[in-house]
Structure formats: C-alpha cells, structure tokens
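Visitor: coordinates only, no sequence provided:
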C-alpha cells in the first residue's frame, strides 16, 4: 500500500541520519547565537516545546467568492532532545457567496520530527519529519475536510548569515528558513474527484533586530523595537499528477514577529500568489508560547527527562 511504502521511506530516512550527530538540547530555535522564531506559514526547522494559541486567520476571498475565517491551535513537544511530535487543529467558519454559513472543525494534523543537524558556528539547523492529515476528523461535507488520510514526508532547514564578514555587517542579521515536502493521499479519489499527490515548498526570509543589537552592533534600538523580526513568508502547494499544474495554491505573507522571553506575537498580511488561491488580501495573527521557558523544570523539558532529577 502507498501509506505503508511512504511510512517506511520516512523511517528509513530518519534511520540514515540518526547516527550522524548526537545533539545537545537546544531551546526553541537556537543555532549558536542565532534565534529562529516560530513562523506562522512555513514549518519551523527545529524540535521544540511550544504552543500556538490561538492562530486567527482571515483568509482572502476564495476563487468562488466564499470567505473563510480560521481559529487554530498547535502544540509541539519534544520526546527526547532531538525527537519531537506535533499536533494541530483548527475551527473553521466558511461563508459561501450567497449561501449559508458553515462552521466546524477541520482535519486533525499530527507529525513526528527528528533534529539531525545543528551547526552553531554557521548558524545552521535542519530536521526531517513525517506529517499526517487524518481522514474523517473534520466536517467532510460542510467544510470539505478530507475523507482520506494524507502522509507528508518533509525536510526543513534554517541558515543565519551571522558568519558573513564585518564589511557587510548590515547583512548579518538576515536568516532564511525553508521547507520541502511531498503529500501522498491514501485514496486516489473521493466522490469521483481525484486526490493528487503534491509537492509543498516554501521559505521565510527574516531580518532579526534582536540579533543586530546583541551580536552585530548596537544601533540604539530599545524595547519593544529591539525585539522585532520583520519577515516575509512564501509557500506553495502544487499537484504533480491527476490534475493540471495550474491548480497550484500559494501565498506571500509579509509581516513582523515580536519575541519576548516566554512568548511571541506575530502578524502577517496574506497575499494570494495564484488565481486558484483567491483574490484580494487576508490577514493572520498568532500568539505563541515557549513552554520550555514557561515551565523549565516541568513540562517544558523533553518527556525523556521528566523523571530525571
């Protein structure tokens, strides 16, 4: 079966990279002096103990004229210092053009991640993982939640540019994170419509003012401005079989993240990048908590360390 084949492939990939490097425990998103914030649209390249509650999205009007508002929640938890799991769900409200409002839960999403690489001097970080969107865990008829499970092996990475020479010091606060993955539905079609395999890719380009102040040079910024990270995120999902490639969806999301000691707040505009995605503008806002800083002696630690002194 396709499901078993791709489960085996993902586990084999994790098994290959596991012996490469034994990692120390890192707090949320650090590689050396570089802090990678939790991004809203694209996947984070690190395992963590974190929670987003809530993520509120006002989506751009869809191609058919409908409007959707989402209220999301997700949790990331380390099992060991370099092995983590994720779970996410969202409540959706859809207003069709000229129709009645439909609302309810979307599909449940889970994942497992392995942090196989951290290079502190080069501010580089990477993980591999396997995500799943589960069948019949949301309102299938009213909201279009899937009646099939989708498996998605992923590769996520991050790179800070703090190792650039001081002659271009103004570029050193830049960092980029990115994702590459594939999605494989476990059913070829639903209600007579094809369920295509797809490729998912995206990146986030960030300029860290906290990094500028702490690690490059003091330019006189003070709180709260010294804790701001402007960024732009881009993500696409494109079918690779069964349907035309013109049905790709994607968004471009410029915004800012303000990062404190125990939480961060992010806000982004949502700009459709394809006709299939929709038209006009949307928005998204997120409150995100660092559980490892909120509860450093308890649930903020990896599960494998809960019973250690």
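Guide: Good, I have the coordinates. Note that the structure is a prediction, hence the values are computed from the model and not measured.
Visitor: use CA for all of it now, contacts and neighbours both
Guide: Noted.
Visitor: from the chain's centroid, how far away is stretch 76-95?
Guide: Between the centre of stretch 76-95 and the centre of its chain there are 10 Å (CA atoms, centre = their mean, to the nearest Å).
Visitor: let me fix that: stretch 41-49
Guide: The answer for stretch 41-49 is 6 Å, by CA atoms, centre = their mean.
Visitor: same check on stretch 273-288?
Guide: 15 Å.
Visitor: could you do stretch 173-185 as well?
Guide: Using CA atoms, centre = their mean, the offset of stretch 173-185 from its chain centre is 8 Å.
Visitor: what about versus this one:
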C-alpha cells in the first residue's frame, strides 16, 4: 500500500503546492512494507514502491525527512514523519493492509498533525518459482479526514482517494551468466481517483498516475546460489529506486510564480536493505527530480518485522488455507 506521495500534492491549490508536495512525499513512507519470497528469491520491502507480494508483517516505524523548495528556489519547510503499516494474509495469495503516514511535523513554520488511515486489499495473480517471477494487483483507499482535523496546524487530506495498482517482480536467478543471477527488478503502476472532484474552498482534486521501479543486487542471493561473499555483506541487498507522479486531469489553473499543478514530480536514489531472519532494516536516499519535488536530498528508513517468520503458527499464517511455499534463503 505504498502511498502515491505526489498524488496528494497534485490535488492541492497552487499557492500551497511546494509544502503539499513535500508533506505528501513523507506520506509515501507509510503503508505497504513487505518482503516477498518467490522460489529462492527474496524481494525486500522496498521504500520507493511496494514489493509485489503478500505477507504477514508489521512495519514500525518508517521515518522520512525531506526539505521542500519554494518556487523562487529557496528552501521551504523541513518535513518529518513516522509511519506504520500492518499486513495480514487472508489466504496465501490475498492480504489486507492498514496503515498511515502516521505522525508528521515540520519546521519553517512549525506544524504538527496525523495522517489519514489507509487500507489495501492485494492479490497475487501469478507467480512462478523457477523463473522468480510474480505479478499482483491491489485496490487501496486513503480515508479523507481520518487523521488530524482541518483545524490542525498540519491537517489531513479532506478527500478520500481510491487507487488501483499493478505490481510485478522478476529475479534473474535463471540467467546463464553468473554475474546476472543476483539481479532483480520490480515495478509498480498506480491510478488514483479522488472520490470528490473539488473541496469546500473550491480547490480541485486531481486524478493522477504514479509509477516506479527498483533495480536490486542481492548479496544474499549471491552468497546462497553463486559464490560465497564475506559474512559482513551476506544479508545485504543494495538497490536503486525511482518513483514519479503525474497529474492527469481536474487540475488547478497555473499561477505565475508558483509551481504548476501539471508538473511530474518524484524522487530517485540508492537504497540498502539488511534482511535478517525475522526482520528487515532499510534506508534510502531520496533525490528530488525537480524543485517541485523538494529542495535537498531526503532520507527514508524503516524497520519491518516478519510476522510470518516470528509467529508462523498463529498471527503469521493466513486466516484460511496453507501459507505459501517458501524457498530457502
């Protein structure tokens, strides 16, 4: 249930676009942290986009910081958030998630608030252990006004949005060349629709698309299936990630001296994941692609607890049916 961070920004009025874009970027930290195992391939809980699988997991917390830019190029507010997400499998291929960007605060000016609650239903349509491939889909909702009220210094979004998602992942363990085997790619495509076209103040809520990808190099996989690596590096998965949001329709008119509401925004950057037996640690440097996305490099970090490994016979197993068969990593 990875939030489409600039989906929210795009629905705001132009005069607040810079602050909204950065605050919404922090929202991307919240839902849908999960690790996925297909055959012998571990797809980590990536930070820019969601991974393509379903699991029993608790992400707590996800920390994000980013500095917004003003339209004149000067630094704007400094934004922070602490988010969370809980994912529960219903069957081996179906999971329900609930989460939030959580508590957010900013400096320049000072403001505080709680993010909306987000829910997601995700289904794995197809996966193949031999080719380390997986395709899944999801529908999620961010429930308007379920966070801080509009009277708060940092209010939650007043409008509910519904997002339709498609995910895919492919590991290259079946490649003939050994140097290719540790590589994997994942991707996500989201289409977000607000349930209300405009707000009480007359501002419009945009329809947007969010799309992203990751390129991963698994030292975990290399050590297990290609050749031994030093023990210090055996559980690491470095990656490069990117995510972008483009407003499609119902856009505010452009205002001279402000960021345009039709601008594509996003972040790219390197990341690193440590995959433990029962948890994962992840960190990503978020480089804004333009001034509408942020003023400086931001940071996102998370801790993800694998409930399916911690408590496989209770809260870590599907409500119905047997769990997915897992490869050994």
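Guide: Yes, it's here. Just so we're clear, the structure is a prediction, and the values are computed from it rather than from any experiment.
Visitor: can you find the partner of residue 194 of the first structure in the second structure?
Guide: Taking TM-score structural alignment, the alignment pairs residue 194 of the first structure with residue 204 from the second structure.
Visitor: excluding its backbone neighbours, what's nearest that match?
Guide: Once flanking residues are discounted, residue 204 of the second structure sits nearest to residue 198: 4.3 Å by CA to CA, 6 or more residues apart in numbering.
Visitor: could you report the neighbour count for that neighbour?
Guide: 16 (other CA atoms under 10 Å).
Visitor: same check, this time on the one 4 residues further on
Guide: Residues within reach of residue 202 of the second structure, counting by other CA under 10 Å, total 10.
Visitor: show me the strands in the stretch 51-200 of the first structure, by range?
Guide: Applying DSSP state E, counting those that start in this stretch to the stretch 51-200 of the first structure gives strands spanning 67-80, 83-95, 102-105, 109-119, 124-133, 150-160, 174-185, 189-190, 193-194, 198-207.
Visitor: residues of the fourth one that come out buried?
Guide: Neighbour-count burial for strand 109-119 of the first structure, with 16 or more other CA atoms under 10 Å as criterion, is recorded at 109-118.
Visitor: need the max-distance pair from these.
Guide: Across the buried residues of strand 109-119 of the first structure, the longest distance by CA to CA is 26.3 Å; it joins 109 and 118.
Visitor: so how far is residue 180 of the first structure from the residue nearest to the spatial centre of the first structure?
Guide: Centrality entry for the first structure: nearest residue to the mean C-alpha point is residue 43, 2.3 Å, by CA atoms, centre = their mean. Going from residue 43 of the first structure to residue 180 of the first structure by CA to CA, to the nearest Å gives 10 Å.
Visitor: quick check: neighbours shared by these two?
Guide: residue 156 (CA atoms under 8 Å, 6 or more residues apart in numbering).
Visitor: to which residue of the first structure is residue 70 of the second structure aligned?
Guide: Per TM-score structural alignment, residue 70 of the second structure is aligned with residue 63.
Visitor: state the three-state secondary structure for the nearest residue to that match once chain neighbours are set aside.
Guide: With CA to CA, 6+ apart as the measure, residue 278 is the residue that lies nearest to residue 63 of the first structure, at 4.4 Å, once sequence neighbours are left out. Of the three states, residue 278 of the first structure takes coil under DSSP: H, G, I helix; E, B strand; the rest coil.
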